[in-house]
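1. requesting a structural model of the entry that follows:
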Amino acid sequence: MNSITRSFATALLAVAASTAFAAAAAPPPANAAVPPTSSYIATGDGVQLYYKDWGPKDGPVVAFSHGWPLSSDSWESQMLFLAENGYRVIAHDRRGHGRSSQPWDGNDMDHYADDLATVIETLDLKDVVLVGFSTGGGEVARYIGRHGTGRVKKAVLVSAVPPQMLKTPSNPGGLPIEVFDGIRAGAQANRSQLYLDIASGPFFGFNRPGAKPSQGLINSFWAQGMMAGHKNTYDSIAAFSATDFTEDLKRFDVPTLVIHGDDDQLVPIDASGKASAKLVKGAKLIVYAGAPHGITDTHKDRLNQDLLDFIKE
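-> The predicted structure is shown next:
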């Protein structure tokens, strides 16, 4: 080793030593003791549910249930708007989705509804306005069917799957099983591509003539979907398509708002939004003309205002 190399090595050692000493002497960050589970709730079967709790803690409560294969991030526009208007807004990542645990079993509507109940009861929420989008609308319906409305003030179904998506002898207006088998096949073959195809096409209506696709929205849908578990999202296809929510809807005894786009290519309005509005006594139906499935993003300003107006009523 020549003198120049030795000098360079000595200098590096001196810098490393001084850096290590400074790090050891420096106080720990102020948040070092904050437990990483502060935004998680455990269910009875050991699933960790991630949740967001925004806005004033003493404000009226609005709780959101998201769609497939997304996470609570899909509600961020509505949550930010309502929180800024004085509401406490809460949304959890469904089991198997987002930042929540990915259990092998329990990927069905009964478990989804019971998980929502766990969130509501753990946080001791009362007079809650429940808002469910797509699969989340089924979650809200099944929650009321299984747990009643003792803690619920109002309900909102947005582009929601109830009463039932699958075509059956008792539900002739539903979609044939081949549609959902196709989604399952796509998920098994290449679920990453499946999510891109859904987001680039029918979810936001980007496949319609004259539509201007947003790469940002496509990327967001894909990223949320890929955070979810493969087995969980696969099982959930049956949960959101084959579950019959008819009896659950008949148990609604709180003011209910149904919002649906009449160009929803994924959850057609006639067999879903319109049918749900007929089953829920006194429900109010708002139809967004020409709107696609993903109106939480494509029509967020109108949806935000409609939600606020209904909550204030």
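2. for the rest of this, base every contact and every neighbour count on C-alpha atoms.
-> Fine.
3. the stretch 1-150 of the chain: strands as residue ranges?
-> Taking DSSP state E, counting those that start in this stretch, the strands of the stretch 1-150 of the chain run over residues 40-42, 48-54, 61-65, 88-92, 128-133.
4. then the stretch 151-300 of the chain?
-> 152-158, 256-261, 284-288.
5. want to put them side by side, so please do this one too:
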Amino acid sequence: MPTIRTKDNVEIFYKDWGSGQPIVFSHGWPLSSDDWDAQMLFFLDHGYRVIAHDRRGHGRSTQVAEGHDMDHYADDLAALTAHLDLKNAIHVGHSTGGGEVVHYLARHGESRAAKAVIIAAVPPLMVRTASNPGGLPKEVFDDFQKQVADNRSQFYREVAAGPFYGYNRPDAKPSEAVIQNWWRQGMMGGAKAHYDGIVAFSQTDFTEDLKKISVPVLVMHGDDDQIVPYADSGPLSAKLLKNGTLKTYKGFPHGMPTTQAAIINADLLAFIRS
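-> Take a look at the predicted model:
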């Protein structure tokens, strides 16, 4: 399998398909690069080089006990872009991956990047604080950690079958295959990485990172996102970015790159070509 080895000796698995302008995809918690199947096939077919990695501790990457924080996530992404010598790349991040992309651009600079897209992403800050009164209480994320530790298999099943894809809404039509694929990806990864990753995605403040970014950034968010609530994320990120554009999707869930792939892919393509 294609992997790179980071400076702290972690093997990161990645996919690298096609040729042309590179699009780099960063996945959400607790998934893997497989969550981008619908996007990678679409953009490969449209003449782009598509790249996606499994975050450390996730998917097929090494299940280490350490380094499950945004600094390491961003550094691993930087190591991948340097290894592949990517230039003029478009970075696309979903959920936690959106935080990874934002932190990567702010921490490592934009010399290799042309544009970015953050989809249903965790920035600017998920947890409630004095300066972020619209955030979710820390107890919500403490409970996530408890459920990962107690029975993550059951927890992952419930997340996928319920709020992640909006399958708990009255008019929803749940796909058992989509639910099982989410569960499969989650269970491939390591419990320690997923446990620590909850702190990384919920307590990292990306406010200053967003202010540093100058490349064009498309912020895509559904207003029925039950995982990363819309009002305290997408609109705030777009305002903090120097060159941000907010696109709001009425009624779309957190997992909209899967449930609404045709719409999301078309809008991504239009932004990339613009």
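6. how close are the two chains, by TM-score?
-> TM-score for the superposed pair, counting by TM-score structural alignment, normalised by the length of the second structure: 0.99. Supporting figures: 274 aligned residues with a C-alpha RMSD of 0.6 Å.
7. before we move on, back to that, including mean neighbour count and distance to Val156 of the first structure, could the strands of the stretch 1-150 of the first structure go into TSV?
-> Output for the strands of the stretch 1-150 of the first structure, formatted as TSV (neighbours: other C-alpha atoms under 10 Å; distance: least, C-alpha to C-alpha, whole Å):
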stretch	mean neighbour count	distance to Val156 of the first structure
strand 40-42	18	24
strand 48-54	21	19
strand 61-65	26	9
strand 88-92	25	14
strand 128-133	25	5
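8. okay, these in TSV with distance to Phe204 of the first structure next?
-> As requested, the strands of the stretch 1-150 of the first structure are exported to TSV (distance: least, C-alpha to C-alpha, whole Å):
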stretch	distance to Phe204 of the first structure
strand 40-42	31
strand 48-54	25
strand 61-65	19
strand 88-92	22
strand 128-133	14
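9. about what we covered before: mind putting the strands of the stretch 151-300 of the first structure into TSV with mean neighbour count?
-> What follows is the strands of the stretch 151-300 of the first structure, written out as TSV (neighbours: other C-alpha atoms under 10 Å):
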stretch	mean neighbour count
strand 152-158	24
strand 256-261	24
strand 284-288	16
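10. output these as JSON lines; include the columns distance to Thr5 of the first structure.
-> Below are the strands of the stretch 151-300 of the first structure laid out as JSON lines (distance: least, C-alpha to C-alpha, whole Å):
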{"stretch": "strand 152-158", "distance to Thr5 of the first structure": "69"}
{"stretch": "strand 256-261", "distance to Thr5 of the first structure": "71"}
{"stretch": "strand 284-288", "distance to Thr5 of the first structure": "73"}
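11. between the ones you listed, which one is nearest to Phe245 of the first structure?
-> Of all the strands of the stretch 151-300 of the first structure, strand 152-158 sits nearest to Phe245 of the first structure, with 12.5 Å by C-alpha to C-alpha.
12. relative to the second structure, which residues correspond to that closest one?
-> The alignment of strand 152-158 of the first structure onto the second structure (TM-score structural alignment) spans residues 113-119.
13. how about Gly166 of the second structure, what's its match in the first structure?
-> Aligned by TM-score structural alignment, Gly166 of the second structure pairs with Gly205 of the first structure.
14. which residues does its match contact?
-> Ala211, Asp264, Gln265, Ala291, Pro292, His293 (C-alpha atoms under 8 Å, 6 or more residues apart in numbering).
15. tell me, how many residues neighbour Arg6 of the first structure?
-> Applying other C-alpha atoms under 10 Å, we find 11 residues neighbouring Arg6 of the first structure.
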